[in-house]
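Chemist: give me the fold of what follows.
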Amino acid sequence: CALSICMITARRLEPVVYDIEQTEFAQQLQHAIKMRDDLSATTNKQQPPQASTPCSSPSSRWLKSIIADVSEEDLTTFFDNHLHVLPFVYKLHVAPRQYDQEYFGLDGEYTQEITSVHNQAQEFWSDSGVRDEIYLLSAHGSDLADRHDKLVPTLELLFRDTYDSDYTVYDHAADIQELITRLPGGYNFPLLTFNAFATDEMDDEEDDSSIIIGDGYFQFQQALGMDSEGPEYAHAHEFSHHLQFLLGVSDTQSGIAQVAKKSELLADAFSAYFLAHDQGGNMVSDEISNVHSVAFSLGDCVKSSAGHHGTPIQRRCATVWGAELADDNEGMDKIDLFEFQNRFDTWYETVDDLSDSCQHLHSAAASRSYRILSLQVMTLLIGGFSVLL
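Modeler: Here you go, the predicted model:
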């Protein structure tokens, strides 16, 4: 990378950069980069055969495929300058508040879907004490194309007084835009906006409680063919972090929900409970099954990392547990948040022992009949009968 741009990155950044880089999706991206670096370091070395692992992360595979299309030099410059943070900092701390003009997806194709599920969630959880005004925000790589009004103010906020006459903020902005033009897709490069997170009220009185989703998340779901229920799941999951703010169980820094395995699985459970509930999302069987698959796609296999947020199986099973809780309480009052958390805590005690046999919820009636059928099959097997399904 250019010497001047590298010197800029060595100086102090605002804490918001580090906060955003601790969110779930940013952690996944960092893991993917580390895996690429580790692979590069061992390319020319003969390695002993490795035992296969049962854990496989769709999001990690996708990230690696995106990263593979970028040169090592450009990728280093990309992350040294925190380009994957800039669109989110712009929207949260620089952009004027124009909530009615927010759009979701590169062409706004998910705006109606996100707005609808947001209104449903606000109404569904209204009795729980959740804030009346949780705002929807979107992050777009295209915002970085506006050098004067968007990119420069964002850089000035993050790097503040680090520029001088030899290398101005406009020089920095020009270098960043030149780099972006070399990326696959340019300003629509998915890694610019591959993130989604919840924000509580921050220090600045201008900052509101919000849910922010970047275009990169939708591009990821499209690539996996999961964009039918993927947007609703993303919103419901981030809205669930606001429930955790209310419960006081979410790990936060500067108002941004941070990644932690238990809090992510609890958010999965909350989201599936809402989406499956007849008073909430009221999703039908195929839709709920897709929600389970979306949750699975976001799990990671880096269990030893402090940023681990649950394996694919654990993420899926958390949504299965939440959806079945809604199924079991069909027609009844919604479960109190604290009661929900207590039940989840009991379930979570065995989360590390889960296998891939975690069942999908097919429908209210089918789920109950499937459980009955499973018992019947077990009885037949114990009795010495072979069963073909």
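
Chemist: only C-alpha atoms for contact and neighbour calcs from this point on.
Modeler: Will do.

Chemist: could I get the full set of strands for the protein?
Modeler: In the chain, the strands defined using DSSP state E lie at 135-139, 196-199, 210-214, 252-253, 256-257.

Chemist: can you list contacts of the fourth one?
Modeler: Yep, that's strand 252-253 we're talking about. Strand 252-253 has contacts (Cα atoms under 8 Å, 6 or more residues apart in numbering) with D19, Q258.

Chemist: ditto for the first one
Modeler: For strand 135-139, contacts defined as Cα under 8 Å, 6+ apart pick out 87-88, 91, 99, 102-104, 115, 193, 208-215.

Chemist: just the buried residues out of the residues you listed, in PyMOL syntax.
Modeler: Only the buried entries of the contacts of strand 135-139 go into this PyMOL selection, using 16 or more other Cα atoms under 10 Å:
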select buried, resi 87+88+91+103+104+115+193+208+209+210+211+212+213+214+215
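
Chemist: can you put the strands of the chain in a markdown table and add distance to K34?
Modeler: Putting those into a markdown table (distance: least, Cα to Cα, whole Å) gives the following:
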| stretch | distance to K34 |
| --- | --- |
| strand 135-139 | 25 |
| strand 196-199 | 21 |
| strand 210-214 | 23 |
| strand 252-253 | 24 |
| strand 256-257 | 23 |
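
Chemist: any idea which of those strands gets closest to L13?
Modeler: Ranking the strands of the chain by proximity to L13 (Cα to Cα) places strand 252-253 first, at 15.4 Å.

Chemist: report the distance from the closest one to the chain centre.
Modeler: Chain-centre distance of strand 252-253: 16 Å, with Cα atoms, centre = their mean, to the nearest Å.

Chemist: A198 is in contact with H241, correct?
Modeler: Yes. Judged on Cα atoms under 8 Å, H241 makes contact with A198 at a distance of 6.4 Å.

Chemist: so between these two, which is more surrounded?
Modeler: A direct count of neighbours by other Cα atoms under 10 Å for H241 and A198 places H241 higher, at 30 against 27.

Chemist: which ones are touching G214?
Modeler: By Cα under 8 Å, 6+ apart, the contact set of G214 is F88, F104, G105, S138, A139, H140, T193, F194, N195, A196.

Chemist: mind listing the helices for the stretch 101-250 of the chain?
Modeler: With DSSP state H, counting those that start in this stretch as the criterion, the stretch 101-250 of the chain has helices at 111-124, 152-159, 169-182, 215-223, 230-247.

Chemist: give me the helices and strands touching the third one, please.
Modeler: When you say that, I think you mean helix 169-182. helix 152-159 (3 or more Cα pairs under 8 Å, 6 or more residues apart in numbering; DSSP states H and E).

Chemist: to compare with the earlier structure, here is another sequence to fold:
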Amino acid sequence: MKRPLATALAFASIAAVSVTGFGMPTAHASTPATGVSAAAAASTTTDVSAMRQKFNAYVAGMDLDAATRTKLEAAGASDAAFTAAGKVAVATLQAGLTNAGVDRDANPALNPGDYECGPTAMNAWVKDQVAQIDPTSWSWYTNGILGLSPDLLVQYWTLMKTPSAPRDTSFGPSGSATNEMARTFGALQNFWDIDGSGIALVSYDAKLLADTPEAAADRAVVYDGISKISGFASILLRLSVESGILSGTLAGFPGGVDNPMFSVNSFAIDPTHATGDDKATLDMLGVTRRIAMGQGLIRMWDDLGLGRVGDRAVLAHEYSHQVQYDDNLFVTDITDEAEATARTELMADAFGTYFTVSKHGESLNKAQTLQDLQTFYNVGDCGFSNPGHHGTPNQRYRAAEWGADLAKSQSDQGHVLPSLAVDAAFEKALPQITAPDAN
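Modeler: Down below sits the predicted model:
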């Protein structure tokens, strides 16, 4: 089956988690004085009523055409209408990002009891990072108003920002990983048999949340873009984000906008393969083909002792998704979404490690190869019923191990296999990679 791009985008990422899943004119000039509480999670009738009043006050001061004003006033007419409009807006924005809707749990086709699966070092690291964040600040970032949160703004900015050359983009603390990311990206473009000239490498970070004129201008661009999808969502995001910034809510995050929990993920997207409404939305926002590397992810690998190898492994995984886009490898006969997604992600693990171990790729030594395998083990998950399931830790380890073995077993070490040949071999090996392994 061929899934729509909104679905494929969710699965062209390194892990089956988002920041909200962990439990992760200038804007200032145009923000009204009617600020919203930084603790913006709407949990009571009083919260919803107060937020609705702020929304209505904001709308009353806007210069709108009659049809738009009628629509927005209807959304603010009652608490029920306001809440309903919020649910629609969240679903609409998430559908253009990392989900194809809200609450998409499915009946598991896989039996969790058949697989060995449990928390990894990544899970422990995330738990520790969240524990250091002020709960009110964390609620503001992950919940916002009616679920329209700063998290969504950061993700949309990562899609919309204009790319720079990799060497002109800062990766890692104080740019410590920039040269390596740029070099590896260039090596990937030369390694695989696709045209990678149109693929950009961008930073996934939260710098647009800073209280600076430059960041405010960037936020204004995103608000304007989102308004083309949902005017209601754009207004609530503006009220939520700007009030939090002005009230100093970011002080609750150690390191401010550089806190790693803002960007513990990475993704790849190729909008040229989108169709219908997905393509129209991405074109309207000016989204171009890219790989986004999370600054928080780079920090995490350093903290877990996987450092340079982890960074390269993730970048190779994301570039493998670009290969899948070009080779149409998202198409599968597997009907269960969780199982289909796991296939795609395990393939990217295998392709990525084939590159990192190959003599024409990163040529990792034995110790570094083990770190590569540990990287993919750590981003495994146990979400057997989640359409975004990426494979268990053991499965991801085995997929990466398969890619390493493929590279090492080639009789001609000077030859790089065509991507479709790697895929054909992987499809034959997939049943063994995903075989039940519980004792």
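
Chemist: mind listing the shared neighbours of H241 and A198 of the first structure?
Modeler: With Cα under 8 Å, 6+ apart as the test, H241 of the first structure and A198 both reach A257.

Chemist: could you count how many residues lie near the aligned partner of A399 of the second structure in the first structure?
Modeler: Structural alignment (TM-score structural alignment) places A399 of the second structure against A318 in the first structure. Using other Cα under 10 Å, the number of residues around A318 of the first structure comes to 30.

Chemist: so A318 of the first structure is in contact with S263, correct?
Modeler: No. At 11.0 Å, A318 of the first structure does not count as touching S263 under the criterion of Cα under 8 Å.

Chemist: got a list of what the match of A399 of the second structure touches?
Modeler: Applying Cα under 8 Å, 6+ apart to A318 of the first structure gives the contacts L265, L266, D268, A269.

Chemist: okay, now the aligned partner of the last one in the second structure: neighbour count?
Modeler: In the superposition onto the second structure, A269 of the first structure corresponds to A350 when matched by TM-score structural alignment. A count of neighbours around A350 of the second structure, defined by other Cα under 10 Å, yields 30.

Chemist: related to what we said a few turns ago, turn the helices of the stretch 101-250 of the first structure into TSV, columns for distance to H308 of the first structure.
Modeler: What follows is these, written out as TSV (distance: least, Cα to Cα, whole Å):
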stretch	distance to H308 of the first structure
helix 111-124	27
helix 152-159	27
helix 169-182	30
helix 215-223	19
helix 230-247	17
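
Chemist: most tightly surrounded among those helices?
Modeler: Burial of the helices of the stretch 101-250 of the first structure is given as mean neighbour count (mean count of other Cα atoms under 10 Å); helix 230-247 ranks first at a mean of 23.

Chemist: would you mind getting the average deviation of it from the second structure?
Modeler: Helix 230-247 of the first structure, aligned to the second structure and superposed, deviates on average by 0.7 Å (mean Cα distance after the TM-score superposition for the first structure).

Chemist: in the second structure, point out the residues matching that helix.
Modeler: Aligning helix 230-247 of the first structure against the second structure (TM-score structural alignment) gives residues 310-327.

Chemist: what's the matching residue for E287 of the first structure over in the second structure?
Modeler: Aligned partner of E287 of the first structure by TM-score structural alignment: Q368.

Chemist: tell me who's in contact with its match.
Modeler: Contacts of Q368 of the second structure (Cα under 8 Å, 6+ apart): V309.

Chemist: how far away is it from L417 of the second structure?
Modeler: Distance of Q368 of the second structure to L417 of the second structure, computed by Cα to Cα, to the nearest Å: 22 Å.

Chemist: and N123 of the second structure, by the same measure?
Modeler: For N123 of the second structure relative to L417 of the second structure (Cα to Cα), the value is 35 Å.

Chemist: for F55 of the second structure, same thing?
Modeler: As defined by Cα to Cα, F55 of the second structure lies at a distance of 57 Å from L417 of the second structure.

Chemist: related to what we said a few turns ago, ok, and the contacts of G214 of the first structure in the second structure?
Modeler: Retained in the second structure (both residues aligned by TM-score structural alignment, their matches' Cα atoms under 8 Å) from those: S138, A139, H140, T193, F194, N195, A196.

Chemist: could I get these in JSON lines, plus columns for distance to Y18 of the first structure?
Modeler: Formatted as JSON lines, those follow (distance: Cα to Cα, whole Å):
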{"residue": "S138", "distance to Y18 of the first structure": "20"}
{"residue": "A139", "distance to Y18 of the first structure": "18"}
{"residue": "H140", "distance to Y18 of the first structure": "20"}
{"residue": "T193", "distance to Y18 of the first structure": "16"}
{"residue": "F194", "distance to Y18 of the first structure": "16"}
{"residue": "N195", "distance to Y18 of the first structure": "14"}
{"residue": "A196", "distance to Y18 of the first structure": "15"}
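
Chemist: just the closest of the residues you listed to A173 of the first structure, please.
Modeler: H140 (16.6 Å).

Chemist: per the alignment, that closest one pairs with which residue of the second structure?
Modeler: If you follow H140 of the first structure across to the second structure using TM-score structural alignment, you land on D205.

Chemist: just L155 of the first structure next, same as before
Modeler: Per TM-score structural alignment, L155 of the first structure is aligned with Y223.

Chemist: could you pull up the contacting residues of that match?
Modeler: Contacts of Y223 of the second structure by Cα under 8 Å, 6+ apart are S234, I235, L237, R238.

Chemist: endpoints of stretch 180-194 of the first structure, how far apart?
Modeler: Taking Cα to Cα, stretch 180-194 of the first structure runs 15 Å from one end to the other.

Chemist: picking that back up, distance of the match of A269 of the first structure from V422 of the second structure?
Modeler: 9 Å.

Chemist: give me the common contacts of those two.
Modeler: Any residue near both A350 of the second structure and V422 by Cα under 8 Å, 6+ apart counts here, and not one turns up.

Chemist: most neighbours among the contacts of A318 of the first structure, please name it.
Modeler: D268 (31 neighbours).

Chemist: now the nearest residue to Q341 of the first structure once chain neighbours are set aside: how far from P54 of the first structure?
Modeler: Closest residue to Q341 of the first structure apart from its sequence neighbours, by Cα to Cα, 6 or more residues apart in numbering: L266 at 7.8 Å. L266 of the first structure sits 23 Å away from P54 of the first structure, taking Cα to Cα as the criterion.
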